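In: next come a sequence and a model predicted from it.
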Amino acid sequence: MRVFKRKGRGRSVRYTTSLESHESELLASMVASMSELLTEREESAPRDDLAELTGIRTGHSSAPTDATLGRLLPDFHRPDQDTELTADAVNGRLNAALRSVNEPKIIDAKLAASTTMLATLPDGGGDVALTEEEAMCWLTALNDVRLALGAMLGISEDTPDQLPADHPHAAHLDVYHWLTVIQELLVEATM
């Protein structure tokens, strides 16, 4: 992958780069896998009769048990953020209500960004030219894929920059770092 370059002005601005075929395929595979996770979460949400009547969609009221989905769809409020509320109140009622109302919209936004990224990835590699809106979708999808991969790998401040070549997650960590570089390059181009 090459550096993202900003070309044009105003509405004609494009963010351009070129991807090798394996880069395009890897991005497509990772974004599609993440989208499947989000779609499964959305489809497994309980159906509510009142929501059906009013047209107001509701989602799960409980956090995902899967670490990857938990990172993509975290709680809205943590007990350490408010000393006046008890942990039970926050983790129970407040987070459940916020999640139920907002999770469908969050999933929709993440899936829309993923769909845009998949639609603008060159099949088999090649040139990429993104509008401002498409670039923002790429940034969202890249961030989500990084979060998902980071959760699967258990990335923390203590994670080394590189793992021994024979470590089972060495290649995955390299991909995580590569995604970070792509995201940084696109952020720099959009600034």
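Out: On my side now, so go ahead.
In: okay, CA-based contacts and neighbour counts for the rest of this
Out: Fine.
In: next, residue 128: secondary structure please.
Out: Secondary structure, DSSP: H, G, I helix; E, B strand; the rest coil: residue 128 is strand.
In: can you report how many residues lie near it?
Out: Neighbourhood size, residue 128 [other CA atoms under 10 Å]: 15.
In: how much space between it and residue 141?
Out: Between residue 128 and residue 141 the computed distance is 16 Å (CA to CA, to the nearest Å).
In: mind listing the strands for this protein?
Out: Taking DSSP state E, the strands of the chain run over residues 5-7, 14-19, 126-130.
In: now the ones you listed in a markdown table, with distance to residue 66?
Out: Shown next, in a markdown table, are these (distance: least, CA to CA, whole Å):
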| stretch | distance to residue 66 |
| --- | --- |
| strand 5-7 | 37 |
| strand 14-19 | 32 |
| strand 126-130 | 33 |
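In: take a look at this one as well, against the first:
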Amino acid sequence: MRKWKRVETADGPRFRSAVAAHEAALLQSLAQSLLGMLEERESSAPADELEAITGMRTGNSTPPDDETMKRLLPNFFRPQTEHPAGSTAAESLNGALRSLHEPEIINAKRDAAQTLLDTLPRDGGKFELSEDDAHAWAATVNDMRLALGTMLGISSDGPDALPAEHPMAGHLDVYHWLTVLQEYLVLGLMGKNR
């Protein structure tokens, strides 16, 4: 992956870069996996009889069981203190907010991932993004990093490396590569890497 080049045009900024064929295949695979996880979560939502009447779609009111999906779809509200008995008010608020907003959040994540897939050259090569497309890429790459980082157990304490025999050792390199890709793109969006 080359750095992103921001080019000012009459139609607004454009963002140019290039990917190798193996990088394009990796991004396609990660984006399709992300779409699959979102589809699975969305399909687990209970049927809503009022949707036909109100036009408002609702989703799950409970957080995902899977740690990766919990990271992608976190609670909206965290109680100020962690009480051993739990916080009924916080749980109730989170359930209501999740039910109302999770479908929109999933749609936004799905649209961003699809934009990445639609604008990524299938076999690698040079490409150019509009500003909206670049924002979609940044959001999707962030979601891929969050998902992969959760699977790898990455926190502020690491790990910076995994033993070569670890079954996920190669995935840590992918995580670092996504971090660099995202950083360069964000700098481009900020106009800091011309």
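Out: Yep, it's here. Since the model is a prediction, treat every value here as computed from it, not as a measurement.
In: which among the strands of structure 1 is found nearest to residue 156 of structure 1?
Out: With CA to CA as the criterion, residue 156 of structure 1 lies closest to strand 14-19 of the strands of structure 1, at 28.8 Å.
In: quick one: the closest one aligns where in structure 2?
Out: Under TM-score structural alignment, strand 14-19 of structure 1 corresponds to residues 14-19 of structure 2.
In: all helices for structure 1, in order.
Out: Ranges of helices in structure 1, per DSSP state H, are 21-43, 49-54, 67-72, 87-89, 95-120, 132-153, 170-190.
In: so residue 181 of structure 2 touches residue 19, yeah?
Out: No. Using CA atoms under 8 Å, residue 181 of structure 2 makes no contact with residue 19, being 10.4 Å away.
In: joint contacts of those two?
Out: residue 1 (CA atoms under 8 Å, 6 or more residues apart in numbering).
In: what's the separation between the closest residue to residue 63 of structure 2 other than its chain neighbours and residue 124 of structure 2?
Out: Sequence neighbours aside, residue 70 is the residue nearest to residue 63 of structure 2 in space, at 6.6 Å (criterion: CA to CA, 6 or more residues apart in numbering). Distance of residue 70 of structure 2 to residue 124 of structure 2, computed by CA to CA: 32 Å.
In: give me the residue at the spatial middle of structure 2.
Out: In structure 2, the centroid-proximal residue (CA atoms, centre = their mean) is residue 143; its distance is 1.7 Å.
In: contacting residues around it?
Out: 34, 72.
In: mind doing that once more with 7 Å?
Out: residue 72 (CA atoms under 7 Å, 6 or more residues apart in numbering).
In: list of residues touching stretch 114-125 of structure 2?
Out: 18, 19, 20, 21, 24, 28, 127, 133, 136, 137.
In: how far does that stretch stretch from one end to the other?
Out: 19 Å.
In: check the offset of that stretch from the chain's centre.
Out: Remark: stretch 114-125 of structure 2 is offset 16 Å from the chain centroid, using CA atoms, centre = their mean, to the nearest Å.
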